[in-house]
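**Student:** can you look at this prediction? I've put the sequence above it.
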Amino acid sequence: MIATILLSIGIVFLAELGDKSQLMALTFALRYRWWVVLGGIATATALVHVISVAVGHFLGAALPTGVIALVAALMFLGVGVWTLRENWTAPEPDDEPKPPRSSKAPYFVVLSAFLLAELGDRTMFATAALATDNNWFGVWLGSTIGMVAADALAIAVGILIGKHLPERAIGLAAGLLFLYFGAATLLTTVFPGLGLVAGAALAAVVPAVIGGVLLIRRVRRRAPKLVRTSV
């Protein structure tokens, strides 16, 4: 059992390094409190790896990963649009203060995003493969610990970055990153033959264009204020 747990921790931890899950964890850490993000990730990971273990150890069948990926892509795009809208409509530093916005249940946002993102991901297949020849509980426990540990590193990076950036800039950057995740997931799902580099480049066009539009609008929005101040 202990050997299975340690093996699962090592394999999943290494598989998660540089994966989109770490980028998602970092992005969420820029927006929400670290324990909320970690709690959502841990819950989603435990649920996904239960499915992985069942698939590998009991069923030996695959999930409809294409449909799941499409739903995940749409969710990423939706979260990106919502995040940009929330931060874009926030008052400027010199504007009149407005009442604070109500909470949008960040725990469930993190939970659902990771749940959809990890279904059909390489980590899920690695966990399913481990469960075919090893103790299923040890694989589940070790893979969950390994993934949470890898994403905790990304959360720590997000906390360090967040201390040196304005809150509004963090929110806009997070929204653009989610648009990128959504576009990349959508492209790789709809066009499976698309290469990794080509898919990443095409996906980057979406946040680049939207970010450019927002920047232009921001300049135009501030121009009348600068004129009035100079007069």
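**Tutor:** Arrived safely. Numbers count the residues shown, from 1 in each chain.
**Student:** going by C-alpha atoms from here, please, whenever you check contacts or count neighbours.
**Tutor:** OK.
**Student:** residues near residue 37, how many?
**Tutor:** By the criterion of other C-alpha atoms under 10 Å, residue 37 has 27 neighbours.
**Student:** that one and residue 30 touch, don't they?
**Tutor:** No - Residue 37 lies out of contact with residue 30 (C-alpha atoms under 8 Å); the separation is 9.8 Å.
**Student:** right, and residue 150 touches residue 17 too?
**Tutor:** Yes - with contact defined as C-alpha under 8 Å, residue 150 and residue 17 form a contacting pair (6.6 Å).
**Student:** these two: which has the busier surroundings?
**Tutor:** Using other C-alpha under 10 Å as the criterion, residue 150 and residue 17 rank with residue 150 on top: 22 against 16.
**Student:** leaving out chain neighbours, which residue sits closest to the more buried one?
**Tutor:** Leaving aside its chain neighbours, residue 150 sits nearest to residue 13 (5.5 Å; criterion: C-alpha to C-alpha, 6 or more residues apart in numbering).
**Student:** same thing with residue 129?
**Tutor:** Among residues not flanking residue 129 along the chain, residue 56 sits closest, at 5.9 Å (C-alpha to C-alpha, 6+ apart).
**Student:** here comes the other one, which I'd like you to weigh against the first:
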Amino acid sequence: MEALSLSTLIVALAEIGDKTQLLALLLAARFRKPWPIIFGILLATVANHALAAAIGAWVSSQFSPEVLRWTLGLSFFAIAAWTLVPDSMDEEDAGWYRHGAFVATLVLFFLAEIGDKTQVATVALAAQFSDTLMVIAGTTLGMLLANVPVVLLGHFAADRLPLNIIRAVAACLFVAMGLYVLLD
């Protein structure tokens, strides 16, 4: 349960104000069809985070516990710093809109998550916890917790969230995880 709950909390907070949350807002405004967008987010996240978790599990099997501990601890510190930087959207993604809400969401979310802080966090969490399925479930749930309200409520929710405070809380959680790993 620790892998599930921690993965959910970390990704949900890190995702607020992230480019994929902005993408969810744009898709919701563009298509006004929340369910295909939500299903696209779900499938794209499961696929992307399963790949990330597999990489994390592989990495944990390739290094000694000491090297892994320092790498993970420092990775969480780097993700904490990265969390404090607001994301923006690329205009080149608009070409996928012609394929409909589900396909556009599926492809754009999968691509937007490549190298994103939540994907890197998934790699680190999977390297830390042996239960990769719980990590995938937790990071996916965290993505949904952050993005589904944006899809359903549009500008109403996004405009009223204190993004700087949420980014700071998420960064503190990543620093805490880094300290936990290093001091464990």
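**Tutor:** It's in. Model, not experiment: these values are computed from the prediction.
**Student:** returning to that earlier point: distance check, the residue nearest to residue 150 of structure 1 against residue 146 of structure 1.
**Tutor:** 4 Å (C-alpha to C-alpha, to the nearest Å).
**Student:** one more: residue 229 of structure 1?
**Tutor:** Distance from residue 229 of structure 1 to residue 146 of structure 1, by C-alpha to C-alpha: 55 Å.
**Student:** do the same with residue 198 of structure 1
**Tutor:** Taking C-alpha to C-alpha, one finds residue 198 of structure 1 at 30 Å from residue 146 of structure 1.
**Student:** stretch 178-187 of structure 1 aligns to what range in structure 2?
**Tutor:** Under TM-score structural alignment, there is no match for stretch 178-187 of structure 1 anywhere in structure 2.
**Student:** and the helices in structure 1?
**Tutor:** 2-16, 20-31, 34-53, 65-88, 106-118, 122-133, 136-162, 167-190, 196-230 (DSSP state H).
**Student:** pull out the buried residues from the longest one.
**Tutor:** Within helix 196-230 of structure 1, the residues scored as buried using 16 or more other C-alpha atoms under 10 Å are 199, 200, 203, 204, 206, 207, 211.
**Student:** what lines up with the first one in structure 2?
**Tutor:** In structure 2, nothing lines up with residue 199 of structure 1, judged by TM-score structural alignment.
**Student:** and residue 199 of structure 1, what does it touch?
**Tutor:** With contacts defined as C-alpha atoms under 8 Å, 6 or more residues apart in numbering, the neighbours of residue 199 of structure 1 are 184, 187, 188.
**Student:** do residue 117 of structure 2 as well
**Tutor:** The contact partners of residue 117 of structure 2, by C-alpha under 8 Å, 6+ apart, come to 14, 79, 82, 83.
**Student:** before we move on, back to that, so what's the residue nearest to residue 150 of structure 1 up against?
**Tutor:** 143, 146, 147, 149, 150.
**Student:** next, count neighbours for the third one.
**Tutor:** Close neighbours of residue 147 of structure 1, defined as other C-alpha under 10 Å, add up to 27.
**Student:** give the equivalent position in structure 2 for it.
**Tutor:** Residue 147 of structure 1 maps onto residue 143 in structure 2, by TM-score structural alignment.
**Student:** ok, now how distant is its match from residue 25 of structure 2?
**Tutor:** Residue 143 of structure 2 is 14 Å from residue 25 of structure 2, by C-alpha to C-alpha.
**Student:** go on, residue 15 of structure 2?
**Tutor:** For residue 15 of structure 2 relative to residue 25 of structure 2 (C-alpha to C-alpha), the value is 13 Å.
**Student:** same deal with residue 2 of structure 2?
**Tutor:** For residue 2 of structure 2, the distance to residue 25 of structure 2 - C-alpha to C-alpha - is 30 Å.
**Student:** between the two, which has more neighbouring residues?
**Tutor:** residue 25 (22 against 12).
**Student:** thought residue 154 was touching the more buried one, still the case?
**Tutor:** Yes - contact criterion C-alpha under 8 Å: residue 25 of structure 2 and residue 154 qualify, at 5.8 Å.
**Student:** which of the contacts of residue 13 of structure 1 sits closest to residue 129 of structure 1?
**Tutor:** Within those, proximity to residue 129 of structure 1 (C-alpha to C-alpha) peaks at residue 143, which comes in at 11.6 Å.
**Student:** so for stretch 35-52 of structure 2, what gets flagged as buried?
**Tutor:** Buried positions in stretch 35-52 of structure 2, judged by neighbour count with 16+ other C-alpha under 10 Å: 36-46, 48-52.
**Student:** I should have written stretch 16-33 of structure 1 there, sorry.
**Tutor:** For stretch 16-33 of structure 1, the neighbour count (16+ other C-alpha under 10 Å) marks 16-17, 21-31 as buried.
**Student:** how about stretch 109-121 of structure 2?
**Tutor:** Within stretch 109-121 of structure 2, the residues that count as buried by 16+ other C-alpha under 10 Å are 109, 110, 112, 113, 116, 117, 118, 119, 120, 121.
**Student:** fine, thanks again, bye for now.
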